[in-house]
Structures are given as C-alpha cells and as structure tokens.
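Return a 3D structure for these sequence lines:
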Amino acid sequence: MRKYLLALSGLLCAATPLSAQSSAFHPGPVFTEFGQVATIETTMDIPADASFAIAFDTATRADVGEINRTLNSAARFINMHVEAGVPLENIRVAVVVHGGASLDLTRAELYAARQDGAENANAAAIAELLDNNVQIILCGQTAAYYEIGVADLLPGVGMALSAMTAHALLQQNGFTLNPF
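Take a look at the predicted model:
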C-alpha cells in the first residue's frame, strides 16, 4: 500500500501544472524576466564576505522559443545570492557551452536558417547576462563541428579552443564547476 501511495503522490506532483508547483518563485533583483528565485529560510549562513566563482556547463539546446535552461540557472544563481545579501561584485559566473546548445549562442540569421525561421529566444537573455559580467564561452571544437564561426556568435559571446580548455582555465582562475 505504501508503494502505491508513493507512486500516486509522484503522479499527482507530475500532473500538477508547473505554475502551481512554483508559486513560491518570483523575479530576482538582477534579472527580472528570467532566473526566478524562491526566498528560503536557511540554516546555513552565507558569510558577509562570501564570494563565488561558478562555472556552468551545458550541451543541451533549448526548445525553440525557450531560454536555455543553463542560462536560466546562471541567472537564478546570481539572483538568489544577491537577494540573500551577497554583493553582485562578489559573484563571478561563466557558462561553457558545447554540443547542441551551441546554436543557442548564434546571431539571428544563422539561428533562423537552422531553426525554420525561428527567432533565438536566448539572444536577449544572453545580452543581459553579458551586461552583468557573466562570461559565455562556446567550445571551439563544437563550433567547428557545427560550422559556427566567431562572426556567427551573438555579440560578447566568447570562443575557446575547447570546452575542456575553457573549464581548465576557469578553474585556474578560481572557478568551481556547478555539479548540475
């Protein structure tokens, strides 16, 4: 019976609309259109002088019309920590992109040509992330595979020799890899 109830509760949660599940989430103080956060009562204090240098990694492309989930997570990371009292200048974030997610970093012309004329929903989010000192770096090996040149990238997006190179250099500069 217990297994049945657990399975049933799992199905009910899965069937509950996301809007009902996420009612605790609200716009953050830095990014208001994406990267929503929930205010949390914690038992782990964040020191007043805390600083963060976090690298995110993604190879998963966003669905057409959606913001890449990892870009959203990077914005949420910044929003929740600023809301918790960490000064924005104490937060360094980088997003390393490879694989199919590479298309999410491209200019309108290339994106539309490869997505049946669709608009790149990531463009505005990327511009806002870059305006807030988030580094967005494309794997050069992936770019070569997908025939994406530097001129095809949205303004401000960087190109590394590889994602492995980008992560190694970021780590040497004090960044830790976000584990999910």
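
Please count neighbours and contacts with C-alpha atoms only from this point.
Noted.

Mind giving me the packing neighbours of the host helix or strand of I54?
For I54, the element it lies in under DSSP states H and E is strand 52-58. Counting contacts by 3 or more CA pairs under 8 Å, 6 or more residues apart in numbering; DSSP states H and E, strand 52-58 packs against helix 69-83, strand 91-97, strand 176-177.

so how far is the longest one from its chain's centroid?
When you say that, I think you mean helix 69-83. Its chain's average C-alpha position is 7 Å from that of helix 69-83, according to CA atoms, centre = their mean, to the nearest Å.

For the comparison step, fold the sequence that follows:
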Amino acid sequence: MKTMLCLIAASLLAAPAAAQDRSTFTTGPVFEDFGPHAQVEQTQPLPADLALRHSFDVAAAAEDGRFNRGFESAARFINMHSANGVNPDRIDVALVVHGRAVQDLLTDEAWAARDLEGDANPGGDHVRAMLDAGVRFIVCGQSATGLGVANEDLIPGVEMALSAMTAHALLQQQGYTVNPF
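Reported below is the predicted structural model:
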C-alpha cells in the first residue's frame, strides 16, 4: 500500500513538469506543415559550416490516425537546425523503421487493403514530403516479412534493408550518429 501511494504521488508531481507550452513552437523552414520547433537563445551558436548525419530508430506505430511521432521528430530535427543557420543540404537524416511502425510507410492502397484506420495512410503525405527533401526511410526486412509487407506495399522511395540492425550498422559506418531517445 505504501509503495502504491508513493507511485501515485510521484506521478502527480511529475504531471505538471511534463506539460509543455507549445504556443511558441513553429514549423518550417523545410517542412511548413509539420516538424514544430522553438527558437532558443543559444549560449554557443551553431558553427556556420556544420554538417549533420543523424539517424532515428522508430519502432512505435503512429497513434490513432496521426503522423508517426518518430517521423515528426526527424522533421523537427531538420526544421530546427535549418531555422538556426544550418544549410539543409548539409543535413542528412535516415529513419530506421521496424516493428509495427513499418505500417506507417504503407501506400494508401496497401493501407486500405489491411483495414487499418481510415481509407488512406494518414501520414503518407508527410512521408512523401520528407522523401522529396532527401530523408531516407529504411525498413527492417525482418519486421516487414513478419507483418506481411512487401516492397510494393511501401511508399515509393522507402528502402528495404535486411534488418534494422543491419541498417544501423551500415549507417554508423557512413558517419551517422544515432538519436539517443
């Protein structure tokens, strides 16, 4: 009982700290409709010649017909650095997608055929915009096989790897850092 009360108290104290004022967040300059970020007065400005190669690991599927949160984080990364002087051409981003998140990369036809929520992939337009901007989406072939997803089920431009582990190993050899959260 004492442990239960401690857990409840801890969760109540943490709730206000977790709330964020997102009213000052904006989108753009690369993705005008998504990838919100805040302007920050930095103590150390970003180097003028900064180049970034960064990968994101995404396993959690989108919630209730929304755009996948992991995909949104990658768009935020690009927008916030571009808004702070980093040339978008010097930002290379790859998303390694596995588990149920693979379904968030389905074409509208494959989405509808699986009787997922809605008639079309709700994040498909954002994924296509990110692909057009040079973002790489790399699907774990092991997850895809387990979910019955073939290459032709994926939005054009999405890559298929042997596995997520293989994709991460290859990206690290190419100089990509891995998003730690």
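
Could you quantify their similarity as a TM-score?
Remark: TM-score between the superposed chains equals 0.89 [TM-score structural alignment, normalised by the length of structure 1]; 173 aligned residues with a CA RMSD of 2.0 Å.

most packed of the helices and strands packed on strand 52-58 of structure 1?
Comparing these by mean neighbour count (mean count of other CA atoms under 10 Å), strand 91-97 ranks first with a mean of 24.

if you line the two up, which stretch of structure 2 does it fall on?
Counting by TM-score structural alignment, strand 91-97 of structure 1 pairs with residues 91-97 of structure 2.

mean per-residue distance, that stretch to structure 1?
Using mean CA distance after the TM-score superposition for structure 1, stretch 91-97 of structure 2 ends up 0.3 Å from its aligned counterpart in structure 1, as a mean over the superposed pairs.

Can you tell me what sits against that stretch?
51-59, 71, 74, 78, 134-140, 164, 167-168 (CA atoms under 8 Å, 6 or more residues apart in numbering).

What's the separation between the residue positioned nearest the centre of structure 2 and V127 of structure 2?
In structure 2, the C-alpha nearest the mean C-alpha coordinate belongs to F71, at 2.0 Å (CA atoms, centre = their mean). Separation of F71 of structure 2 from V127 of structure 2 (CA to CA, to the nearest Å) stands at 8 Å.

quick one: buried residues of stretch 129-144 of structure 2?
Buried residues in stretch 129-144 of structure 2, counted by 16 or more other CA atoms under 10 Å: 130-131, 133-144.

Give me the contact list for that stretch.
30-31, 75, 92-100, 102, 150, 157-165, 167.

from the chain's centre, how far out does it sit?
10 Å.

Which stretch of structure 1 lines up against it?
The aligned range for stretch 129-144 of structure 2 is 128-143, by TM-score structural alignment.
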